[in-house]
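> Please find the sequence and the predicted model below.
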Amino acid sequence: MKIKRSAATIIGEVSALILTFLTHWVVFYFIIINSFKTRAEAARLSLAFPKKWQIIENYSYILSYGDGLFFRSMWNSIRLTIISIVILVLVASMTGYIMQRRQGKFSKISNKLILAGLIVPPSVISTYWILSQLGVVGTLAGLTLVEVATMFPFSVMIYKGYMATIPRDIDAAAIIDGCSASRLYFQIIFPILKPITATIVILRSVVVYNDFANPLYYMSGARNSTIQLFVYTFQSAFLTQWNYLFAAIVLISLPPFILYLILNKRILEGVTAGAVKG
């Protein structure tokens, strides 16, 4: 059975494809092609092919810049991302589970606090003061706490919505069989959360990995540099090395792209599953 589509529908679909092409693929092409140019050509910021190809030189310069600064920054960003996401998944999923299963005054207050966390912007000064009081300012541990705290409200709401699709009968049956609370969650509930967990991992990993402001505020020194701070070294108010800047962008884009290829099948499933019930 063929479904007839109106002319307006076809025009809308074509327009969406053209808009996607202009806003995404042209940008990708622009970055990649300028990473192959010399400094003078890249400074023109054009879409033209380079007159002189300088691929190996540009990428070799990035990898050897600052006595291995790229690899140190990449390692710091990967560690920060992995540790933050692991803590976030564990804490947010357990919080979402408790908030969805236990209804009462505590749940209503918790919902309001979580909602406030989504609306109220964090304060840099007060956050810095708290980290200094904890003795973790300027460290990876302190930055991890900041990343987890900023992503916590969104992740809890996503987990809570998905948790509503899991029947309570599963909990009751497990408890009747003598299952402890920890075993109930980690062996029964948490494995069911794989689709939404994959969604959280992808969406929040990109946020942590691409974060520029928090490392700039709460970290210092080349030893603690993240990959976004590394890219920033090629841009200044008076001189921007565009060929090196674009080459660095291409290299730092590879880890999120690989992560997306591995987990992309679960993204749509996880996002739409919690939309049925809230």
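Received it, and whenever you're ready, just let me know what you need.
> from here on, contacts and neighbour counts on C-alpha atoms
Fine.
> buried ones in the helix or strand harbouring residue 57?
Using DSSP states H and E, residue 57 sits within helix 55-64. The neighbour-count criterion (16 or more other CA atoms under 10 Å) identifies 55, 58-59, 62-63 as the buried residues of helix 55-64.
> And for stretch 7-25?
Buried-residue list, stretch 7-25, by 16+ other CA under 10 Å: empty.
> try this one side by side with the last:
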Amino acid sequence: MSSETHRLQQRTRLMVDARTYLSPTDTQTLTGHTRHTLRLRVDEGSLVAHRVGTRTFSYRTDSVITYCQRRHPEFTLFDRLDSAEGELITEPELTAELDHAPAGTWWTLARRDHCPPDWPTWQAWYQGETERAEQVLAEQQSRWEQENARLRARGVLRRTLWVPAQPLSGYGRYCLARYRHVVAAGGQVRVLPAWKCTHLEHRRSLPDLEVLPGVVYARRHTHLGSRTGALRIQDPGLSGALHEFLTWASDRQALSLIGFTRWRHPLQGAA
């Protein structure tokens, strides 16, 4: 990993936090400035800070982000992703390539909170037939179990990081039900609440991604939200950095699906 990609990854990790103020150390990492230079930027009005000691400041996060983004067009890994060149592929082409994923970890980043009722189970749920949707999802578990076994036999570990907004939308509630069945079938799903990404989404929402060894697929959607293929980005450095970030976010910042459900319903979780 290049030194610049490493810096992008450091900044991206620090942005997974909804803190209003940043410590001097974190602010130095984000800006690349010394503490003396940071104090000068405060004096000139470029940064907003709060004095917490005779010589110590904490720095307002939104002012630090705005300051950095004026000077660094590529501030995070997702800025690098947004400017990366690639090849547009159709939804069937994407499905075919994912079916032949190479050995290693296949990460899915799922962020969208809305989608037209294109899938039969989501269509049933959308129409209020939640029990029928749940029944069909339960019936799909055996297929997901077979798919997981097929992937493991080829050395592929599939992991999903779901980033839902709260309160959950109708589609979000459907996704929660669907992921429960995916996990019951042996799938690996972790939940990173969207509020943790408030600063990371300062410019734009996180994309839906498929990250495989050596390649990143940035999913594309119609103006109504239907899937319409992806941008295939052949960049081992970017793929590796996103893999490391998603692994870190999943292991250090996210909740299990059960933990997320209990966190949303504390009284139910305590029963």
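Yep, it's here. Being a predicted model, the structure only gives us computed values, none of them experimental.
> What does the superposition give as a TM-score?
Remark: TM-score between the superposed chains equals 0.24 [TM-score structural alignment, normalised by the length of structure 2]; 93 aligned residues with a CA RMSD of 5.3 Å.
> before we move on, back to that, after the helix holding residue 57 of structure 1, which helix or strand is next?
helix 69-101.
> which secondary structure elements does that following helix contact?
helix 55-64, helix 105-119, helix 140-163, helix 194-209, helix 227-232 (3 or more CA pairs under 8 Å, 6 or more residues apart in numbering; DSSP states H and E).
> Can you name the next helix or strand after the third one?
If I follow you right, that is helix 140-163 of structure 1. Heading C-terminal from helix 140-163 of structure 1 (DSSP H and E), you reach helix 168-176.
> Next secondary structure element downstream of that following helix?
helix 181-183.
> would JSON lines of the buried residues of helix 55-64 of structure 1 with distance to residue 247 of structure 1 be doable?
Putting the buried residues of helix 55-64 of structure 1 into JSON lines (distance: CA to CA, whole Å) gives the following:
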{"residue": "55", "distance to residue 247 of structure 1": "9"}
{"residue": "58", "distance to residue 247 of structure 1": "7"}
{"residue": "59", "distance to residue 247 of structure 1": "6"}
{"residue": "62", "distance to residue 247 of structure 1": "7"}
{"residue": "63", "distance to residue 247 of structure 1": "10"}
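> number of nearby residues for residue 190 of structure 2?
23 (other CA atoms under 10 Å).
> Tell me the secondary structure at it.
strand (DSSP: H, G, I helix; E, B strand; the rest coil).
> circling back to that earlier point, could you export the helices and strands packed on helix 69-101 of structure 1 as CSV, including distance to residue 28 of structure 1?
Shown next, in CSV, are these (distance: least, CA to CA, whole Å):
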stretch, distance to residue 28 of structure 1
helix 55-64, 16
helix 105-119, 31
helix 140-163, 28
helix 194-209, 17
helix 227-232, 17
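> between the ones you listed, which gets nearest to residue 262 of structure 1?
helix 194-209 (9.8 Å; CA to CA).
> tell me the angle that closest one makes with helix 140-163.
Per axes from the mean of the first three to the mean of the last three CA atoms, to 10 degrees, the angle that helix 194-209 of structure 1 makes with helix 140-163 is 150 degrees.
> name the helices or strands packed onto helix 194-209 of structure 1?
Helix 194-209 of structure 1 packs on helix 69-101, helix 140-163, helix 254-263, helix 267-273, going by 3+ CA pairs under 8 Å, 6+ apart.
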